[in-house]
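*Asks:* What follows is a predicted structure for the sequence shown.
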Amino acid sequence: ILCEKDDLAEGTSSRSGKLVHGGLRYLEYYEFRLVREALIEREVLLESAPHIIWPMRFVLPHSPDDRPAWLVRLGLFLYDHLGGRKRLPATRTLNLRTAPEGAPIKDVFKRGFEYSDCWVDDARLVIINALDAAERGAKILARTACTAARRENGLWSVEMRDSRTGVTTTVRARALINAAGPWVNDIINRVAGQNSKRNVRLVKGSHIVVPKFWEGRQAYLVQNSDKRVIFINPYQNDLALIGTTDIPYDGRPEDVKADSSEIDYLIKIVNRYFKRELARDDVIYSFSGVRPLYDDNADNPSAVTRDYIFELDASAGQAPLLSVFGGKITTFRKLAEHALDRIAPFFPKMGTRWTSKGYLPGGDIANADFEQFLGDLGREYPWMPASLVKHYG
């Protein structure tokens, strides 16, 4: 049973930067295991859901004031080789004054680099995972809050309240997995009545959406003087998605929103690099999400690990409670595998791993070649909108 207090993907999962990526900047913080795992997962997800995940090239204009060229080259070399890249093209160096990708960039930036990552429809990724689980027998309960959980006779007794009807039901479970993201500690403390030595650190990440202001399908990754990087990605055909910020947050996750200073910050960084400068009037809308990062006591929010940690509460003879701290959208599948590994001793008949070779609903496309698939469908059904194919495969 999946108990989701709001709608599917209503929180952090749909307010991301819409990327399946290794996390190039995490190499600076020596997160080699995390980057390698994310790069491997990038390949797995590209195979399993090519209708909602597709390759994208990223142009990184080089600014010698921020990071030296040798460091950028080293990072990109590792990025190309850590995860066994198979489907995506390799990094290359660009002369921004002659390459078409450099046309929108200010002339002061002469050199750049181009590398590969992937775009994802993040909300749809959540939904097709839920659909896949439902097809395999899971019960998906959206708009149903877990209001209480207590151990009784070797099982969990879990109370769930449907927010639409107000009806409360109770179910018995052999294990409870707490994957509540920003609310993980609330579930431990208030709902389950337990204690934890671990915490999540809430970090707000905001994005702005503006009209697309360059030609081509490539995205851009630009550096700022504070050592942060900002993505400028094509979005919904004729728009651009710009983000993200990293701001400590101590409010209610439900109330998060981008503030004026964050919008100005993103515009300022874009205007440092691009000939076509943005103004506040260009911003069509903004959105903000709360990233529930595992609190590793790092001083800088950007340096907080994006890795995930598990806490298993399973005293002798008691039903297990497994809580998940941290994580990122790219590694969701691997995180789920590791979570099941932790509770496997309580389920002797648990089957073997299989998701790395499976397809998510709509993703069973020959050679994972979505462009070919879309073209073939367009010729056979010329009336069909491409947006439907990108949603349903």
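*Replies:* The structure has been received and is ready for your questions.
*Asks:* Please make it C-alpha for all contacts and neighbour counts, starting now.
*Replies:* OK.
*Asks:* Give the other helices and strands that the strand or helix carrying Glu159 contacts.
*Replies:* Of the helices and strands defined by DSSP states H and E, Glu159 is found in strand 155-162. Using 3 or more Cα pairs under 8 Å, 6 or more residues apart in numbering; DSSP states H and E as the contact test, the elements touching strand 155-162 are strand 144-152, strand 168-173.
*Asks:* just those strands: most buried one?
*Replies:* The highest mean neighbour count among the helices and strands packed on strand 155-162, using mean count of other Cα atoms under 10 Å, belongs to strand 144-152: a mean of 18.
*Asks:* Show me the one of the helices and strands packed on strand 155-162 that comes nearest Trp70.
*Replies:* Distance to Trp70, taken as Cα to Cα, is lowest for strand 144-152 among the helices and strands packed on strand 155-162, at 50.8 Å.
*Asks:* Please name every helix or strand in contact with the closest one.
*Replies:* For strand 144-152, the elements it packs on are strand 2-3, strand 155-162, judged by 3+ Cα pairs under 8 Å, 6+ apart.
*Asks:* try 6 Å this time
*Replies:* Contacting strand 144-152 under the criterion 3 or more Cα pairs under 6 Å, 6 or more residues apart in numbering; DSSP states H and E are the following elements: strand 155-162.
*Asks:* any idea of the angle the strand it packs on forms with strand 168-173?
*Replies:* Interaxial angle of strand 155-162 relative to strand 168-173 (axes from the mean of the first three to the mean of the last three Cα atoms, to 10 degrees): 150 degrees.
*Asks:* And for strand 155-162, what's in contact with it?
*Replies:* Strand 155-162 is contacted by residues 144-150, 167-174, 319 when judged by Cα atoms under 6 Å, 6 or more residues apart in numbering.
*Asks:* Pick out the most distant pair among those residues.
*Replies:* Greatest spacing in those, by Cα to Cα: Val167 and Ala319 (25.7 Å).
*Asks:* Neighbour count: these two, which is higher?
*Replies:* The neighbour comparison of Val167 against Ala319 (other Cα atoms under 10 Å) goes to Ala319, with 21 against 10.
*Asks:* Ile309 against Phe325, yeah?
*Replies:* Yes: counting by Cα atoms under 6 Å, Phe325 is a contact partner of Ile309 at 5.1 Å.
*Asks:* Those two: which is more packed in?
*Replies:* The neighbour comparison of Ile309 against Phe325 (other Cα under 10 Å) goes to Phe325, with 26 against 16.
*Asks:* my hunch is that the more buried one is in a helix, does that hold up?
*Replies:* No: per DSSP: H, G, I helix; E, B strand; the rest coil, Phe325 lies outside any helix segment and is strand.
*Asks:* Second structure for comparison follows:
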Amino acid sequence: MMPNSQRGAVLIMVLWTSVVLTVLVTVLATNIRLGATTALRHKEGVSDYADIMTAMNQAEMELMLERMPLPLDEEPVLNDWGEVRMSTYRFNGQPLSLHYPAPENMVVRIYDHAGKINLNRIEVRRLQQIIETQLGPDFDPRQVQELLAAWNDWTDLNELITPGGAEAEYYQTLDPPYTPRNSPDLESVDEILLIRGFAELFEGVNLEAAFTVYGNEAVVNPNMATREALMLLPGMEEELAEQIIAYRQHRDLRTMREVGALIPLENMVELSPWLGFTASSIYSVYVYPAAETANAEQESQRTDEDISAVEDPVRQGYMQIMQVESFNQRARVRHVDPYAILPDTAPPRAELPPGLLRVD
């Protein structure tokens, strides 16, 4: 017979072997599960990316089709007032149904840059108005002049310091140091944050939504303007901006007189020089998977108008800035951001005055 001490040693070895094997099996099972989960997520990610790029290509085709002459036998769609709506005005960020449908789980929003403030076409006088509007009614005139001087030094062609401004001597003291552009054209909207004082001035503002550096438009089209751009315009108030957004869901704004029906006269004095009714050839296209809903069957039956009336919980999407010049030439992609912050896509937060949309 085996002595008790030997039997105890064997038992301990068996137990330790069992523990080691259990740990190894657990680790192996965990790794297999992790690998399977990773493969599944990778597959889902590749599938989503393929759907996003498909939707982006369909959006590009939509913009090219917009420049194609309408067929002679196609009858225009009229609204309740017997008016033909401008098809280009639908590129104001509303979720779109495309002629060549995108994957059904994808949301497509297109923003015409005619609805943004062009930093490369802005006059100093108008920049001053934006600065004063952003600072509020109790702004310090000296601060305004310092910001204008900093802007001038950044965009002029020399190293001479404007009184109150900043040139390379100042920017080289920062961490990390950099040099001013010294050119009148900014390369990107975010570049404005590099100019002394402007990061604080526009803190909390979605700059990509409010501004553009592309195109030749010096005015903002209210039919396609983003909330962010509207709220920076002199003479604009939050309720007035919401009424513009509410109105354009039903009718186009074609003249200053129609805008004046929404905006009080004293506000229009400041606002009207900023407004125009042209479109551009530059667009920001956002594509992203739709947020999951509790009832998929009800979701599939909703119209574009229904979707526009519900606030979208998604805040980021894949974005391309593209330039579309004609129906027979592919778009020129100017900028890509896979994790772009969307402009404010919420439905109107104010109701129109009674009778404004009355059908005669």
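*Replies:* Nice, thanks for sending it over. Nothing here was measured: the structure is a model prediction, and the numbers come from that model.
*Asks:* So after superposing, what's the score?
*Replies:* Comparison of the two superposed chains (TM-score structural alignment, normalised by the length of the second structure) gives a TM-score of 0.23, and 140 aligned residues with a Cα RMSD of 6.7 Å.
*Asks:* a markdown table for the helices and strands packed on strand 155-162 of the first structure, including distance to Val209 of the first structure?
*Replies:* Output for these, formatted as a markdown table (distance: least, Cα to Cα, whole Å):
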| stretch | distance to Val209 of the first structure |
| --- | --- |
| strand 144-152 | 31 |
| strand 168-173 | 40 |
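*Asks:* Neighbours of Ala168 of the second structure, how many?
*Replies:* Residues lying near Ala168 of the second structure (other Cα under 10 Å) number 18.
*Asks:* how much space between it and Ala199 of the second structure?
*Replies:* As for Ala168 of the second structure, its distance to Ala199 of the second structure is 18 Å (criterion: Cα to Cα, to the nearest Å).
*Asks:* Kindly report the same for Gly260 of the second structure.
*Replies:* Distance from Gly260 of the second structure to Ala199 of the second structure, counting by Cα to Cα: 33 Å.
*Asks:* Pro141 of the second structure now?
*Replies:* Taking Cα to Cα, one finds Pro141 of the second structure at 18 Å from Ala199 of the second structure.
*Asks:* Of the two, give the one with the bigger neighbour count.
*Replies:* Ala199 (15 against 10).
*Asks:* In the first structure, which helix is the longest?
*Replies:* Ordering each helix of the first structure by length in residues (DSSP state H) puts helix 32-48 first.
*Asks:* what packs against it?
*Replies:* Taking 3+ Cα pairs under 6 Å, 6+ apart as contact, there are no helices or strands that helix 32-48 of the first structure lies on.
*Asks:* tell me which residues in it are buried?
*Replies:* Applying a neighbour-count criterion of 16 or more other Cα atoms under 10 Å, one finds 32, 34-48 buried in helix 32-48 of the first structure.
*Asks:* wait, which of these is closest to Lys268 of the first structure?
*Replies:* Looking across those and measuring by Cα to Cα, the closest to Lys268 of the first structure is Val35, at 28.8 Å.
*Asks:* Summarise which helices and strands the helix or strand harbouring Leu94 of the first structure is packed against.
*Replies:* Element membership for Leu94 of the first structure, per DSSP H and E: strand 92-95. Under the contact criterion of 3+ Cα pairs under 6 Å, 6+ apart, strand 92-95 of the first structure touches strand 111-120.
*Asks:* try 10 Å
*Replies:* For strand 92-95 of the first structure, the elements it packs on are strand 53-61, helix 69-81, strand 111-120, judged by 3 or more Cα pairs under 10 Å, 6 or more residues apart in numbering; DSSP states H and E.
*Asks:* ok, Asp112 of the second structure - how many residues close by?
*Replies:* Counted with other Cα under 10 Å, residues neighbouring Asp112 of the second structure total 26.
*Asks:* Could you check how far it is from Glu266 of the second structure?
*Replies:* Note on Asp112 of the second structure: its distance to Glu266 of the second structure, by Cα to Cα, is 28 Å.
*Asks:* Same check on Ser308 of the second structure?
*Replies:* Using Cα to Cα, Ser308 of the second structure is found at 31 Å from Glu266 of the second structure.
*Asks:* and what of Gln316 of the second structure?
*Replies:* Distance, Gln316 of the second structure to Glu266 of the second structure, by Cα to Cα: 37 Å.
*Asks:* Next: Val287 of the second structure.
*Replies:* 39 Å.
*Asks:* okay, these two: which has more neighbours?
*Replies:* Each of Val287 of the second structure and Glu266 has its neighbours counted (other Cα under 10 Å); Val287 has more, 27 against 9.
*Asks:* Determine the three-state secondary structure at that one.
*Replies:* Judged by three-state DSSP, the three-state class of Val287 of the second structure is strand.
*Asks:* For the residue nearest to Ala386 of the first structure when sequence neighbours are not counted, give its distance to Leu76 of the first structure.
*Replies:* Using Cα to Cα, 6 or more residues apart in numbering and skipping the chain neighbours, the partner closest in space to Ala386 of the first structure is Leu374 (7.2 Å). Separation of Leu374 of the first structure from Leu76 of the first structure (Cα to Cα): 31 Å.
*Asks:* Asn233 of the first structure is in contact with Leu239, isn't it?
*Replies:* Yes: with contact defined as Cα atoms under 10 Å, Asn233 of the first structure reaches Leu239; the gap is 8.5 Å.
*Asks:* the more surrounded of those two?
*Replies:* A direct count of neighbours by other Cα under 10 Å for Asn233 of the first structure and Leu239 places Asn233 higher, at 25 against 15.
*Asks:* Surely the more buried one is within a strand?
*Replies:* Yes: according to three-state DSSP, Asn233 of the first structure belongs to a strand.
*Asks:* give me the number of residues near the spatially closest residue to it that is not a sequence neighbour?
*Replies:* Nearest non-adjacent residue to Asn233 of the first structure, counting by Cα to Cα, 6+ apart: Ala219, 4.5 Å away. Residues within reach of Ala219 of the first structure, counting by other Cα under 10 Å, total 24.
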